[in-house]
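Undergrad: Quick one, what's the 3D model for this:
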Amino acid sequence: MYEGLYRKLPSTKAYLDRIGMDAPQEPDEAYLDRLILAHQYQVPFENIDTSDKHLTVSLDTEVIFDKIVIRKRGGCCFELNALFLKLLTALGFDAWACRCRVLRGKDFFPPSSHRAALVRLNDGIYFCDVGYGGPQPACAVKVEDGSQKSSAGQTFRIRREDDYWWTLLYMSKSGPEETMQFTMMPEDEVDFVPLSHFCFTHPDSFFSSGERVISRRIPGGSVSIEDNLFTRVLDGVREEAVITDEEQYRKLLIQEFGIKL
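TA: Down below sits the predicted model:
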């Protein structure tokens, strides 16, 4: 019933070509950092299938591969980080999925609704994420209390909460911001089926509202669409434009996100 979740990548090379990367000579931290940044530059976070087309999100490997690699779309965390994990293991990394709860912007204790990846390197375990709308680390961050790392003009820190949970903090100009919590316990692919269903169907979930969310990291900042508002942040300068019609929306998708519907 869930066989499609466990299929291998149809083509590792095609995936690397999609994000403009070569295979590593050595699967180390330096390569992992470049891989994450390249992925965030090339593959946007987007929920167009559910917001615009009212489709069900499939977690089958071949379906996600066709969407992201062949058709050059983006996806949500359950798609992006699932496929990214397959890429990591295909490249020789010791990697597994982890469950997360998003804290940013919440005034309550939220349920788990996000997935990321953990990678074991020679000196420890690293947190990796290419499927969060932002802010997200543009690199791998070592899972160690007080560990801190900067990339692409942003800094993130890890804080240990207890025996099970760790918190990722975004070090903004106004101070540390709790972004998400994650657990290091390995999660199986099938464990994300009910979490994905919750995110896209439960009335308390943001994504069930049908609001359009698209974002991509660019050198020096980011571009995003939230509902009918396009935003570009470049070198700290923020520009906004209201999307007034379908033609303008589709032009922005092509020009800013590389998405052709």
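
Undergrad: alpha carbons only for contacts and neighbour counts from here, please
TA: Will do.

Undergrad: what about residue 173, neighbour count?
TA: Using other CA atoms under 10 Å, residue 173 has 8 other residues around it.

Undergrad: what's the answer for residue 226, then?
TA: Neighbour count for residue 226, taken as other CA under 10 Å: 15.

Undergrad: can you give me the helices in the protein?
TA: For the chain, applying DSSP state H gives helices covering 12-18, 29-42, 48-51, 61-65, 77-90, 192-201, 246-257.

Undergrad: now, of these, which is deepest in the fold?
TA: helix 77-90 (a mean of 22; mean count of other CA atoms under 10 Å).

Undergrad: Now show me the structure for the sequence below, then we'll compare the two:
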Amino acid sequence: MAFNIAIYLNRIRLARVPTTVDGLVALQQAQMRAIPFENIDVLLGYIPNLTENSIWAKLINARRGGYCFELNKLFGLALEALGFTIKPILGRVRMGAVEGGPRTHQAFIVTIEGVDWLADAGFGGPAPIKPLRIDTEELQAAGRDVFRLRADSASGELVVERKNGNEWFALYGFDRATALPSDFEGANFICARWDRSPFPSSLMMSVLTAEGTANLFNKDFSMIRNQTEETETLKTKTELQRLLSDVFRLRLPRSTIDSL
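TA: Modelled structure (predicted):
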């Protein structure tokens, strides 16, 4: 299928996107607001289909979300359709660990006027809400949060780190090797089926809001509102359905809620 950029931009509620840094920031944030990170299908035992037709049917037509391979596949198609220069990469998730695991996170290096940016609409949770400039180790603000890219000589990677209080928390590491479609297919299978992957056993959801990020991990929900973090523990299926509808804007049948 031919990627319909007009329908995509309508889905994420964005009128136009120039091939500039400001345009890249606007595109990443608009998709993160409109299309949530969610691993519902994987939790229910399915392996996400990464073909363009399947991604379009799920994220655009059915107005669902997805996890990194789905979200960033769509994001990458949009970047290409808009004329950005991109390189798809695979990163090693750390989530605070000294070393990363297998290469199971998709992102992009986007080059604009000779400068490389890390663009990522699919990490969810603690991820930066705007692209990070790659050629510096200086601190970079993204909304309420501060990030840096630290060179790790042991792995040869740049590590995306988020400042949590006085500590630096490693999210994932990456290098500049170009990832191929077969790499994403293999990594997608690992994420969906490996017993050490978190996705088949825990519900994880995240969406960008006007005030911050809303996150759901199993029954624990958190949301930034009025500069403060509100938390809630879900107790019933009705509460889950309300949250999925009102916050994550997902219209799921009751049978899916029952399965979750």
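
Undergrad: circling back: can you list the helices of the first structure in TSV and add distance to residue 153 of the first structure?
TA: Putting the helices of the first structure into TSV (distance: least, CA to CA, whole Å) gives the following:
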stretch	distance to residue 153 of the first structure
helix 12-18	24
helix 29-42	12
helix 48-51	28
helix 61-65	30
helix 77-90	22
helix 192-201	30
helix 246-257	20
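
Undergrad: closest one to residue 121 of the first structure among these?
TA: Checking these against residue 121 of the first structure by CA to CA gives helix 29-42 as the closest, at 7.3 Å.

Undergrad: all strands of the second structure, in order?
TA: Assigned by DSSP state E, the strands in the second structure fall at 37-38, 85-93, 103-112, 115-119, 132-133, 140-142, 145-152, 157-164, 167-174, 204-208, 213-217, 220-225, 228-233.

Undergrad: corresponding residues in the first structure for the last one?
TA: Under the alignment (TM-score structural alignment), strand 228-233 of the second structure falls on residues 237-242 in the first structure.

Undergrad: Any chance you could list what contacts that stretch?
TA: Here stretch 237-242 of the first structure makes contact (CA atoms under 8 Å, 6 or more residues apart in numbering) with 228-233.

Undergrad: For those, give me a markdown table that also has distance to residue 71 of the first structure.
TA: Listed next are the contacts of stretch 237-242 of the first structure as a markdown table, based on distance: CA to CA, whole Å:
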| residue | distance to residue 71 of the first structure |
| --- | --- |
| 228 | 24 |
| 229 | 25 |
| 230 | 23 |
| 231 | 24 |
| 232 | 24 |
| 233 | 26 |
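
Undergrad: most surrounded residue in these?
TA: Ranked by the number of neighbours (other CA under 10 Å), these place residue 232 first, at 21 neighbours.

Undergrad: gap between that one and residue 239 of the first structure?
TA: 5 Å (CA to CA, to the nearest Å).

Undergrad: okay, and stretch 56-69 of the first structure goes to which residues in the second structure?
TA: Going by TM-score structural alignment, stretch 56-69 of the first structure sits over residues 47-60 in the second structure.

Undergrad: if we can go back for a sec, which one of the contacts of stretch 237-242 of the first structure sits closest to residue 123 of the first structure?
TA: Closest to residue 123 of the first structure, out of all of those and judged by CA to CA, is residue 233, at 35.1 Å.

Undergrad: so how far is residue 151 of the first structure from the closest one?
TA: Distance, residue 233 of the first structure to residue 151 of the first structure, by CA to CA: 16 Å.

Undergrad: Just give me the match in the first structure for residue 8 of the second structure.
TA: Aligned by TM-score structural alignment, residue 8 of the second structure pairs with residue 15 of the first structure.

Undergrad: Quick check: chain neighbours aside, which residue is closest to its match?
TA: Here the nearest residue to residue 15 of the first structure in space, its sequence neighbours aside, is residue 69; by CA to CA, 6 or more residues apart in numbering that works out to 5.8 Å.
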